[in-house]
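Trainee: Let's see this in three dimensions:
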Amino acid sequence: MNRLMRILGVLVVIFIAAPLVIVVPMSFSDARSLQFPPPGYWLGYYYAFFNDWGWLRPTWNSIIIAAATMVLTMILVVPATFALVRYRFYGKSVADLMMMMPLAVPHIVMAVGYYSFLGDLRLVHTHFGVILAHTCLAVPIAFLVLSANLKGFDRTLERAAQSLGASPVRTFMHVTLPILRPGIMISALFAFIQSFDETVVAIFISGRNAETLPRKMFDSIRQEADPVIAVISTLLFAVVILALVAPAGWKSIRKRLRSKTPPAAILGSQ
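Mentor: Down below sits the predicted model:
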């Protein structure tokens, strides 16, 4: 049974990694279109990406919009999660349903609704309009992650802090927030990724000035199959790998530095 599970695990990894085996070599290809295997190799398309504002502007737009969406999402989700998880009030089930609604409705339907609503407010083709639309899509994902962490929170720690004279604000800042910090960070990360990767709503809402990277990639693959798309995919993959490896590398460096520090110096610093 264990051997079968290992084989299945290897097959799943191969299935997930197979597109990368194709995309990464194509990013170094000298072909005029997406072609595998590449007829030759060069760095011309990397140069084209970093020197073409037609690609750099959507990249910066996606980063700015995703960061703003992440901040706005957490401002809304943190108090809403505490209210829905810890308190009982009239209409709580309806509020829970509304929080999850964007996950149940197809994005194309949401996009049409956002286009009509934001159009009346004259927010279509603006950064703020895309941020509002992406926030609505990111809220349920962030809520699910944070609520799972909050449901497993031991409230006796808060009661102990308050019994020792800590105010509710100090209890939240020094007890609740440090314990929930990993869950909050993961929720924020999911909100950022949801906004950065979203395409359907961006096609309807974003205009030329607020064009996002996924929309630019979609238009490019539909019109001309620009090989720069392979460059962007490779760079995004490298960023993900770096984000996964960086924490482990930082811990390893700190461990080595501590092992080289004399015990007397550690005691003196304490």
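
Trainee: alpha carbons only for contacts and neighbour counts from here, please
Mentor: OK.

Trainee: which strands and helices sit next to the one helix or strand A202 maps to?
Mentor: Per DSSP states H and E: A202 is located in helix 200-205. Counting by 3 or more Cα pairs under 8 Å, 6 or more residues apart in numbering; DSSP states H and E, the packing neighbours recorded for helix 200-205 are helix 107-120, helix 127-151, helix 213-223.

Trainee: any idea how far V24 is from the nearest residue to Y46 once chain neighbours are set aside?
Mentor: Excluding its sequence neighbours, the residue lying closest to Y46 (Cα to Cα, 6 or more residues apart in numbering) is V231, at 6.2 Å. Distance of V231 to V24, given as Cα to Cα, to the nearest Å: 8 Å.

Trainee: just V85 next, same as before
Mentor: Distance of V85 to V24, computed by Cα to Cα: 44 Å.

Trainee: where do the helices sit along this structure?
Mentor: 2-27, 44-50, 53-86, 92-104, 107-120, 127-151, 156-163, 168-171, 177-197, 200-205, 213-223, 228-260, 263-269 (DSSP state H).

Trainee: by contact count, what packs against the first one?
Mentor: Right, the one you point to is helix 2-27. Applying 3+ Cα pairs under 8 Å, 6+ apart, one finds that helix 2-27 contacts helix 228-260.

Trainee: Show me what the helix it packs on is packed against.
Mentor: Counting contacts by 3+ Cα pairs under 8 Å, 6+ apart, helix 228-260 packs against helix 2-27, helix 44-50, helix 213-223.

Trainee: can you tell which of the ones you listed is closest to I241?
Mentor: helix 2-27 (12.3 Å; Cα to Cα).

Trainee: picking that back up, out of the helices of the chain, which gets nearest to P38?
Mentor: Nearest to P38 among the helices of the chain is helix 2-27; the distance by Cα to Cα comes to 6.1 Å.

Trainee: Give the buried residues for that closest one.
Mentor: Buried positions in helix 2-27, judged by neighbour count with 16 or more other Cα atoms under 10 Å: 20, 23-27.

Trainee: Over to stretch 176-184?
Mentor: Under 16+ other Cα under 10 Å, the buried positions of stretch 176-184 are 176, 179-180, 183-184.

Trainee: Stretch 31-40 too?
Mentor: Going by neighbour count (16+ other Cα under 10 Å), the buried part of stretch 31-40 is 31, 34-35, 38.

Trainee: A148: neighbouring residues, count only.
Mentor: Using other Cα atoms under 10 Å, the number of residues around A148 comes to 13.

Trainee: Please give the structure of this sequence too, so both can be compared:
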Amino acid sequence: MSFSASRSFEFPPRSFSLGHYAAYFQSDAWLSATANSLAIAAGCSVLTLLLSVPAAFALNRRQFRGQNLARALLLLPMLVPSIIMAISYYTLYAEIGLNQTYAGVLMAHAAGSIPLALIALSATVRGFDRNLERAAAICGATPWQGFRMVTLPLITPAIVIAGIFAFVHSFDEAVISLFIAGREVNTLPRRAFESIRLDADPVLSVVSTLTVVLVIFLFSAVSLLRRRAAMSR
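Mentor: Next comes the predicted model:
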């Protein structure tokens, strides 16, 4: 339908055109929403990794009181329905002034992405051969040097995969964005929802096509990274 020449949704198309693609790339509303989603998703990936990488090491290499509780709390956002999370964020943000702000949307998306990243990272950290770190220490490396030169290169594929998961989750998040994102922080899923609800703009088919292509590309990258990581072992 994205290549249809019709001015409304029509399938199968009776004629073909790139008019909907031209309309998308000429629309400030669609391009602004796309830029917002890409920026928030990229920021969400960074913030998620900054929190989930240390958490993965702490939960899988250390024993401490409350460890199971900490793990359950970090995984909890994956178990709670999105609508419940959205209402909770809206209520909390209304009190502290974070509704309709980039920071508010970024933190909410990161909270939902941390469980996905933590699961991807935990499997790698748990299966990491610590004899490699011991060998580095025997050769005179400090703990930081051992981490930087031995551990980090070997877990980099898992970190990249976790970052991609966080990016896709943020880019695709619609329910929470509908509650806490405003006109200035209009994300692509929110803009798409408004389009289908108000005017049924056929440009939406272009957005859907480009989003599917992006997700296929990212998960193909994940598959390639997993294959390379398996081969390196």
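
Trainee: Superposed, what's their TM-score?
Mentor: After superposition, the two chains reach a TM-score of 0.92 (TM-score structural alignment, normalised by the length of structure 2), with 224 aligned residues with a Cα RMSD of 1.8 Å.

Trainee: Residue in structure 2 paired with the residue nearest to Y46 of structure 1?
Mentor: Counting by TM-score structural alignment, V231 of structure 1 corresponds to V206 in structure 2.

Trainee: try L132 of structure 1
Mentor: Correspondence of L132 of structure 1 to structure 2, assessed by TM-score structural alignment: M107.

Trainee: Identify the residue nearest that match in space, chain neighbours excluded?
Mentor: M107 of structure 2's closest residue in space is C44 (Cα to Cα, 6+ apart), at 7.4 Å.

Trainee: Assess the claim that the one you found and V168 are in contact.
Mentor: No: the criterion here is Cα atoms under 8 Å, and C44 of structure 2 misses it with V168 at 9.8 Å.

Trainee: These two: who's more crowded?
Mentor: C44 (29 against 21).

Trainee: dump the residue contacts of the residue nearest the centre of structure 1.
Mentor: Nearest to the mean C-alpha position of structure 1, counting by Cα atoms, centre = their mean, stands I193 at 2.0 Å. Contact analysis of I193 of structure 1 by Cα atoms under 8 Å, 6 or more residues apart in numbering lists A66.

Trainee: Show me what T69 of structure 1 lines up with in structure 2.
Mentor: Alignment note (TM-score structural alignment): T69 of structure 1 maps to C44 of structure 2.

Trainee: my bad, M98 of structure 1
Mentor: Per TM-score structural alignment, M98 of structure 1 is aligned with L73.

Trainee: Distance of that match relative to A137 of structure 2?
Mentor: Per Cα to Cα, L73 of structure 2 is found 34 Å from A137 of structure 2.

Trainee: And for T101 of structure 2?
Mentor: Using Cα to Cα, one obtains 46 Å as the distance from T101 of structure 2 to A137 of structure 2.

Trainee: same check, this time on F9 of structure 2
Mentor: 64 Å.

Trainee: surely the residue nearest to Y46 of structure 1 meets G44?
Mentor: No: the pair V231 of structure 1 / G44 is not scored as a contact, 10.1 Å apart, by Cα under 8 Å.

Trainee: Matching F49 of structure 1 against structure 2, which residue comes up?
Mentor: So F49 of structure 1 corresponds to Y24, using TM-score structural alignment.

Trainee: show me the contacts for that match.
Mentor: 30-31, 203, 206-207.

Trainee: Out of the residues you listed, which end up buried?
Mentor: The buried subset of the contacts of Y24 of structure 2 - by 16+ other Cα under 10 Å - is 30, 203, 206-207.

Trainee: what's stretch 87-103 of structure 1 in contact with?
Mentor: 84, 110, 136-137, 139-140, 143.

Trainee: same thing but at 6 Å, please
Mentor: Residues from elsewhere that reach stretch 87-103 of structure 1 (Cα atoms under 6 Å, 6 or more residues apart in numbering): 137, 140.

Trainee: do stretch 31-40 of structure 1 as well
Mentor: So stretch 31-40 of structure 1 is contacted by 29-30, 226-227 (Cα under 6 Å, 6+ apart).

Trainee: among these, which ones are buried?
Mentor: If we count by 16+ other Cα under 10 Å, these have these buried: 29-30, 226-227.

Trainee: Who are the contact partners of the corresponding residue of structure 2 for P182 of structure 1?
Mentor: In structure 2, the residue paired with P182 of structure 1 according to TM-score structural alignment is P157. With contact set as Cα under 6 Å, 6+ apart, P157 of structure 2 has these partners: L225.

Trainee: Now do T209 of structure 2 against I138 of structure 2, distance only.
Mentor: The separation that T209 of structure 2 has from I138 of structure 2, given Cα to Cα, amounts to 54 Å.

Trainee: I meant A58 of structure 2, not that one.
Mentor: From A58 of structure 2 over to I138 of structure 2 the distance is 23 Å, taken as Cα to Cα.

Trainee: From the neighbour counts alone, determine which of the two ranks first.
Mentor: A58 (16 against 10).

Trainee: Map the more buried one onto structure 1.
Mentor: So A58 of structure 2 corresponds to A83, using TM-score structural alignment.

Trainee: Buried deepest among the helices and strands packed on helix 200-205 of structure 1, which one?
Mentor: helix 127-151 (a mean of 22; mean count of other Cα atoms under 10 Å).

Trainee: mean distance, that one to its aligned residues in structure 2?
Mentor: Superposed on structure 2, helix 127-151 of structure 1 shows a mean distance to its aligned partners of 0.5 Å (mean Cα distance after the TM-score superposition for structure 1).

Trainee: Would you mind giving the orientation angle of that helix with respect to helix 92-104?
Mentor: Angle, helix 127-151 of structure 1 to helix 92-104, by axes from the mean of the first three to the mean of the last three Cα atoms, to 10 degrees: 120 degrees.

Trainee: And the contacts of helix 127-151 of structure 1?
Mentor: Contact with helix 127-151 of structure 1 is made by 65, 69, 73, 77, 81, 99-100, 102, 123, 183, 187, 191, 195, 210, as judged by Cα under 6 Å, 6+ apart.

Trainee: and that helix, how far from the chain's centre?
Mentor: 10 Å (Cα atoms, centre = their mean, to the nearest Å).

Trainee: Can I get the helices and strands packed on helix 228-260 of structure 1 in TSV including distance to G268 of structure 1?
Mentor: Formatted as TSV, these follow (distance: least, Cα to Cα, whole Å):
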stretch	distance to G268 of structure 1
helix 2-27	48
helix 44-50	49
helix 213-223	51
